[in-house]
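Q: Pasting the sequence and the predicted coordinates here, then a few questions.
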Amino acid sequence: MSDCKRVYRFGTDAQGTRVTEGDKSMNFVLGGKGANLAEMSRIGLPVPGGFTITCQTCVEYSGAGNVWPEGALDEIVAAEADLEARCGKKLGDASDPLLVSVRSGAPFSMPGMMDTVLNLGLNDDSVQGLIAQTQNPRFAWDSYRRFIQMFSNVVMGVDADLFENALTQARLVAGVRVDSELSAEDLQELVETFKGIFSENVDAALYPELEVADGKPVFPHDPELQLRLAIQAVFGSWMNERACIYRKQHGISDDLGTAVNVQAMAFGNKGETSATGVAFTRNPADGTKEFYGDFLVNAQGEDVVAGIRNTEPIADLKTTPGLESAGEELERVFLTLEDHYRDMCDIEFTIEQGKLWMLQTRVGKRTATAALRIAIEMVEEGLITREEAVSRIDPAQLDQLLHPQFDASKKYEALASGLNASPGAAVGEVVFSSDDAVARANEGHKVILVRWETNPDDLKGMVAAEGILTSHGGKTSHAAVIARGMGTPCVCGVERFHIDAAEKVVRIEGSERVLHEGDVISIDGTQGIVVDGAVDLASAELTGDLDTILSWADEIRLDETCGHANHVRVNADNPEDAELALEFGAEAIGLCRTEHMFLGDRKNIIQSFILSDDETVKQQALADLLKVQTEDFLAMFKTMSGRDVVVRLLDPPLHEFLDDPRELEVAITKKEAAGANEEELAALRTRLRRIDGMVESNPMLGLRGVRLSVVFSDLPLMQVRAVATAAARLIKEGVDPRPEIMVPLVSITAEHVQIREVIERVIAEVSDEEGVELNIPVGTMLELPRACMVADEIAHYADFFCFGTNDLTQTTFGFSRDDAEAKFIPLYMHKKILKDNPFETIDTAVLELVRMAVEKGRATNPDMHFGVCGEHGGDPKSIKGLFNVADVDYVSCSPYRVPLARLAAAQAKLEAKRSA
């Protein structure tokens, strides 16, 4: 038998003494929900008693093929008996039954992704005991029908629509509008109907524990069996599709498992003095310091998040008859929790006949806008420090703030309005199902997922959609919570939209307009409006709270009291990107890709150089390229005056500038058929032969990078002359240009040595010609494992190293990025061969190559500086490793990722200080 503890109690004993065995630090053991239930109980808040089965038990159970670890069931039985003793009630008792909830609780919050069962312990006997104890038959039968419905769906996999259809039919027969208007007799009949649905749709062969009558399984009467099956189902939900998708989306490991919380029920559906709700201590959408959330009178918790009934704002709780005292107590609890956790908290509560019970709390999910506002205000309130504020902001979440908004300069008329559930604006085609959203998005269409209300199974469609719209549900509904977490614009509760998903139409109350699948709409999740057709969108600006947080981040990352500063540069190839990057806070240009300057109407110039045999034509092409490149660098260096600009010499294979040979073959065939003259055809055939002659079996490992400069020596001469000439002219104008020249794809020290000699010769020539002293550093781009191995040799001849981690990843793994990402990396991640896509988050082996090269280079040349300009320079997780493990001086990324990189660089510095 294992010596590890598998079950932890929380709550009080029969005498009111706390018996809680955990606390908030134990989320990897008890899951977030269990750890926080224990913590709330520990600090004296009203929490119904219960026990938590650990995440490790889930991992062992799942890892053994859904077989219980030795001794685990005995611990659960003992915990169940202890809970019965503490509550003074027994599960299944015919006179005074104990009812419990069974809920999941992973180490990281995964709202709506896993499963819950409420009212467990009800059967044909105990429902009579519930009636006797409460003198409320309607409440008892409603609880029983809910339990059968949830248990059948969650535990046995019966289609939830079968029960919803039966419930709809019961309302029609009774002539009522909502469930709460059904009588006790209606609900008693519904219980029998639900039992029949269970028997007709559960395969008895899969559940040998079940009693069978007339060849069909009977809904389980034994509460011990109910509980065991429910716990197993919650464990199983850890690996359901929606949970796996959510974890992948949020970078949560599949290996953590989920805890299971078994807790005495508190009932919010015992009449008009009972209620249930979800609330936040501050507004999670915009950060306003206000109590925020929804509640429902005479309801259970699932009703709030499911959007079945439209909710009431939490601010009205204190003025609702019969709930005033509980509402005031809840506000005191809000303050207690926020002060205790020193953060905005997300809360679930139930009021049972005027008595407040706390069912859950956690640090609440919030939009990027809210995260910034809350962090800043908590610093101002003295709750946290600036360093803590910077640490709390998720760098990836900043992307939300760069989402477009409706262009305020343009006029538009709202078709309908709802709740501003998740900020940002989106334009797309209407789709009515998750599958259609995925299919249309895969075809390249931008879509808006339009639903009555989303549920956890819609996650893949929500991920694929540009925006989400629902006609029901509040700001704490499934759609709102998930959209905010993903940074996807969302408008909820658009009540004028009458959605017919089967017919794929939306009829709009008070309007003749009918929306069909494929029609384009625009939504603004900041304002909570819907517009017919496409609205022009405008990019957000770095102002206000974001600017404040980033200024704090800059102070931290540039602090040199604990190691060198963590600098952030940008990858930019034109003045427009450079200007944008400066607005976003970039300190310099870490990578200017000169090949991007050869595109567009200049492509024919480079083609003339590559394909012509006529030396006069080739020299004219070089002269033309020199002219346009000099103009480009004049503009770039002027924009970045006083800031470094790392110019990479031509890197890609030359065939990338040429026509597709297969397309050229087709063109020749068409011209032959059209009777083109032989001279024209001969010229085209010659062109095709030359292009075919340049084809390489593996061009990414072929004639590119420094090899181009060796084979086509005129190219680096031209490029260096353009850089040096632009710098010299600007110096004479009083501008402060700071170019640096980088040699790409070096693997042999002699490659760099020879090209550097050429570079320095050209710089000296231009310096003499222009009468200006030029000091242009020359460095190496390390993109190959061999280069990292001999970095100490290369460092004798280089002023800086910059790591191209895209190619370094390709050559370390032997993966072709374009092929691998499309063909097998997703499968590798699904099969857990790879934890992360190595082209998105730097691999440990690649990181070690960078670290080793930095160490070798610094040992040879202490004055060198080191940077990274691959895609990893904009990935928060990679950024922390690059600064704290590889010890680089800067990262460089695309303009829109600069704010994210600034924040991640500051967080890396804080991590380094904590570990120093």
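A: Yep, it's here.
Q: from here on, contacts and neighbour counts on C-alpha atoms
A: OK.
Q: And the contacts of the lengthiest helix in the chain?
A: Counting by DSSP state H, the longest helix found in the chain is helix 615-639. The contact list for helix 615-639, computed with CA atoms under 8 Å, 6 or more residues apart in numbering, reads 574-575, 578-579, 597, 605-606, 608-610, 612, 645, 714-715, 718-719, 721-723, 725-727, 730, 735-739.
Q: same thing but at 7 Å, please
A: Here helix 615-639 makes contact (CA atoms under 7 Å, 6 or more residues apart in numbering) with 574-575, 579, 605-606, 608-609, 612, 718-719, 722-723, 725-726, 735, 737.
Q: right, and the pair among those residues with maximum separation?
A: Comparing all pairs in those by CA to CA, the longest separation belongs to 612 and 735, at 38.5 Å.
Q: Looking at those two, which one has more neighbours?
A: A direct count of neighbours by other CA atoms under 10 Å for residue 612 and residue 735 places residue 735 higher, at 17 against 14.
Q: quick one, what contacts that one?
A: Counting by CA under 7 Å, 6+ apart, residue 735 makes contact with 638, 641.
Q: go with 6 Å
A: Shown in contact with residue 735 (CA atoms under 6 Å, 6 or more residues apart in numbering): no residues.
Q: let's bring in a second model and compare:
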Amino acid sequence: MQQAVDFKGFTRIRRVAAIAVNTHGGRAKCLQRLIRLDFPVPETVALSFDAVHRIADGQMTDVDTLLGIFGTKPLLSVRPSSEDPDWGGPGAMLNVGMNDARHAELTQSHGAEAADGLYLRFVQSYSVHVARLDPDMFEFDKDATTAAALKTALAAYMDETDEPFPQEPAVQLAEVLRSMARAWEGTTARLLRQAKGAPAEAGLGLVVQAMALGVGPGESGAGVMQLVDEVSGAPLIKGRYLRQAQGRDAMAAGAQTQVMFLTRDKRGSSLEADCPEIFAELVRISKLCRVKLREEMQIEFTIENGKLALIDAVRVQRSARAALHVAVDLARDNIIPKSEAVTRIAPRSLTELLHPQIDPRGSRSLITTGIAASPGGASGKAVFTSAAAQASAARGEPCILVRRETAPEDIRGMHSAAGVLTERGGMSSHAAVIARGIGVPCVVGASEISISMRGHAFTTARGVTIKEGEIITLDGTTGQVLAGEADMLAPALDDHFVELMDWADSFRDIGVRANADTPKDAATARNFSAEGIGLCRTEHMFFDGDRLTVMREMIFAKAPADRAEALSRLLPMQRADFIELFQIMQGLPVCIRLFDPPLHEFLPHDRAGLRELAEALDLPLSDVTRRVEYLSEFNPMLGMRGVRLGITIPEIYDMQARAIFEATIEASTQRGGEAVVPEIMVPLISAKREVELVKTRIDAVAAAVRNETGKQFTYRLGVMVETPRAALRAGDIAANAAFLSFGTNDLTQMTYGLSRDDAGRFMNTYVQQGVYPEDPFHVLDVEGVGELLAIGAERGRARHPGVTLSVCGEHGGNPESIAFCRAHGFDYVSCSPYRVPVARLAAAQLAIKSRES
């Protein structure tokens, strides 16, 4: 076995050569693995990161010695080898070493057309990418002969540089190496790869390889092969082969004239039929790569006069659904362990599997873009009001709800729509948060559109006008808005998905619940294997048409008796909802938050809405207007809401408590006597006394229900920690609470003094200028808000060691937030139903990482 020989920073790749990904890059290491498998890889030399950096600084390596490795008169390729292929790099240079003398020799051995093509390709690439000449000078009419184009290209080089095209292979190779090294270290390239997640000082290796020409006599050409579909992940033999070609020409757009199928196909010739032995060897190599490299690889190959050469192998680029299929199949075949299959899938990529997606293979008619706020794809007729969305849904016609921005009264329309598009807003706007919660694709902040609510249409900056009833498509994964109906891929919740999630659950060590406000949400959460409901926002149950009217009657009631009458009509509605929730969750914990929002959210604010309310309540319009104005607040999110409302108008919480307890008894009876233990959460606590007051009344309601029914039940009372004072005084509060659930949405608002509904207007600027590293409503602020969580958890546990700790805000589904919660001893996180799989997978990966460290 030949030992590695080091020539001033470059290494001849052999079985035992000192090649590593962090010193020579991924391509160099992969080629070494292919050589170790005895594949027909041409002679290859790797330059280290350090050598390339020195070349960029003007310290050229010993090019003569390097050339000597390849024998006399070699033709070479030079390819980049970065640590991560996704970081990019300069393009490959082929046919280095081509000159007049070599052209004459190849004309004799391979024919004039092949020789002219090889020389022309090198002159074009060298002129544009090394000499940095105008590319337009080296583009030729498709009707021009190759010989004429070559002659013109050599003349153009001479005219622009005042010197003939370089003939010395050593000069050519040195200039190619220098150009690629400097391109990597240039400012533009540095910024581009940093945007892809590369470190600022990421290194580049270079791979110099003997050319397998792919042109000339006999069977010659180039192609690629892989054993999996990159969109679906299904196993199949896929690729292309192009006769009389080099590199990845077979994959280039427009390369059609001599393209062959790999497998037998009625539509044309195939490599399998014409060259069965070569085809069989390619299949063998591909299968062995899968096993030995523990990955689905796309191999690049060249055939020269019937002889196969393996040029490279790269990881198959794949969609999220294909990545999941590949990881599970590799684990099923015992190629990788289950723990590795779990860690190979990016948690956030799961969101693409839970919703329909726009087929990436289809065409797109882009009309505008916005912020990708809720993943998935949806097509439907554009509608501009919630009423129109509900009417469309009633007709069985999918629609896209288009609004300047959504408000709580739009919830019914959002539930009815296939997707939501807003002109304003950011990742934490009302539309974004609700859409993610109910699993509806959503694009917000499409600031280039101009909506005419009166004309029921919107116009884009490109001059496209979409009227109500015209079909559009939203891509909530990319933020694109398309004209017309796009081809869709169905959600990928198949056996591969289920199996991966089962493996994840076997590793994770923190609970995952769901935020679910309706029976439909609860059913979705149950289907995604949530371990209970961590937050049921009861106010969302009041926005349905019949309930909203009764709710408004309660708000307008002037006397306690009138208020009690309205609440008595809401009671059976609430009770029925809770019974259904308990039934769906099948004994899993259900945490119900008592009424939280300010009352004005249930009231109309435009004249048409006020008139409609006046008619429903049989009141003068002036009375309704005055009452709405009276209930308005300067800062309603910091005003009469949450526990403050429960203490001021205690009948509301009394009604809800009674509904919960009566539902508990009914659900327990239906479960054959198996006890249901509800969790009641008091929102917006900031003082110990608030908990005491509410607890006293709820205990009284529980006693009354027990006396009336003769049935016994238990419940757990806890608080939602969403004010900074509650976090700081968590020790006092925990004395009367079975659990502390941190609501990071409001806690972030109050800690920063920011409105999450309005922050989207300037948050991008703040993040871009480094004021905040990330949008704190999207990614948990571990330094500020996180410190309050840590203080609250520590003080709460110190006073009440058995208290349950959780996070139930939007951050609960973020991998970064889950890592923080695990580190600080939280019992579970709760997130929207469609983020439950993301949280389960992220928690599993964190547990696996901690065990391995």
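A: Happy to help now that I have it. Keep in mind it's a predicted model, so treat the numbers as computed, not measured.
Q: Report how many residues lie close to the closest residue to residue 509 of the second structure other than its chain neighbours.
A: Residue nearest to residue 509 of the second structure in three dimensions, not counting chain neighbours: residue 847, with 6.5 Å by CA to CA, 6 or more residues apart in numbering. Counted by other CA under 10 Å, the residues lying close to residue 847 of the second structure total 18.
Q: ok, residue 514 of the first structure - contacts?
A: Contacts of residue 514 of the first structure by CA under 6 Å, 6+ apart are 506, 507.
Q: How much space separates residue 12 of the second structure from residue 559 of the second structure?
A: From residue 12 of the second structure across to residue 559 of the second structure, the span is 91 Å (CA to CA, to the nearest Å).
Q: How about residue 797 of the second structure?
A: 43 Å.
Q: out of these two, which sits in the more crowded spot?
A: Neighbour comparison, residue 797 of the second structure and residue 559: the larger count goes to residue 797, with 21 against 9 (by other CA under 10 Å).
Q: Please say which position in the first structure that one maps to.
A: Taking TM-score structural alignment, residue 797 of the second structure has residue 858 as its aligned residue in the first structure.
Q: tell me which element that match falls in.
A: helix 844-860 (DSSP states H and E).
Q: so the residue of the second structure lying at maximal distance from its centre is in which element?
A: Distance from the centre of the second structure peaks at residue 108, with 55.0 Å (CA atoms, centre = their mean). Take DSSP H and E as the rule and residue 108 of the second structure turns out to sit in helix 100-110.
Q: coming back round to it: filter the contacts of helix 615-639 of the first structure down to the buried ones and hand me the ChimeraX line.
A: To isolate the buried subset of the contacts of helix 615-639 of the first structure in ChimeraX, counting by 16 or more other CA atoms under 10 Å, use the following:
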select :574,575,579,605,606,608,609,718,719,722,723,725,726,735,737
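Q: Okay, the nearest residue to residue 359 of the second structure once chain neighbours are set aside and residue 392 of the second structure: tell me how far apart.
A: Nearest non-adjacent residue to residue 359 of the second structure, counting by CA to CA, 6+ apart: residue 488, 5.0 Å away. Noted for residue 488 of the second structure: a distance of 21 Å to residue 392 of the second structure, by CA to CA.
Q: more neighbours, these two?
A: A direct count of neighbours by other CA under 10 Å for residue 488 of the second structure and residue 392 places residue 392 higher, at 21 against 17.
Q: residue in the first structure matching the more buried one?
A: Under the alignment by TM-score structural alignment, residue 392 of the second structure pairs with no residue in the first structure.
Q: now residue 392 of the second structure, what's its secondary structure?
A: Here residue 392 of the second structure is recorded as helix under DSSP: H, G, I helix; E, B strand; the rest coil.
Q: how close does it get to residue 414 of the second structure?
A: Distance from residue 392 of the second structure to residue 414 of the second structure, by CA to CA: 12 Å.
Q: Next: residue 373 of the second structure.
A: 14 Å.
Q: and if you look at residue 599 of the second structure?
A: For residue 599 of the second structure, the distance to residue 414 of the second structure equals 21 Å [CA to CA].
Q: likewise residue 580 of the second structure?
A: Residue 580 of the second structure sits at a distance of 22 Å from residue 414 of the second structure (criterion: CA to CA).
Q: in the stretch 301-450 of the first structure, which spans are helices?
A: For the stretch 301-450 of the first structure, the helices defined by DSSP state H, counting those that start in this stretch cover 301-306, 324-341, 368-380, 386-392, 434-442.
Q: Export those helices as a markdown table, with columns for distance to residue 415 of the first structure.
A: Formatted as a markdown table, the helices of the stretch 301-450 of the first structure follow (distance: least, CA to CA, whole Å):
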| stretch | distance to residue 415 of the first structure |
| --- | --- |
| helix 301-306 | 25 |
| helix 324-341 | 36 |
| helix 368-380 | 26 |
| helix 386-392 | 38 |
| helix 434-442 | 22 |
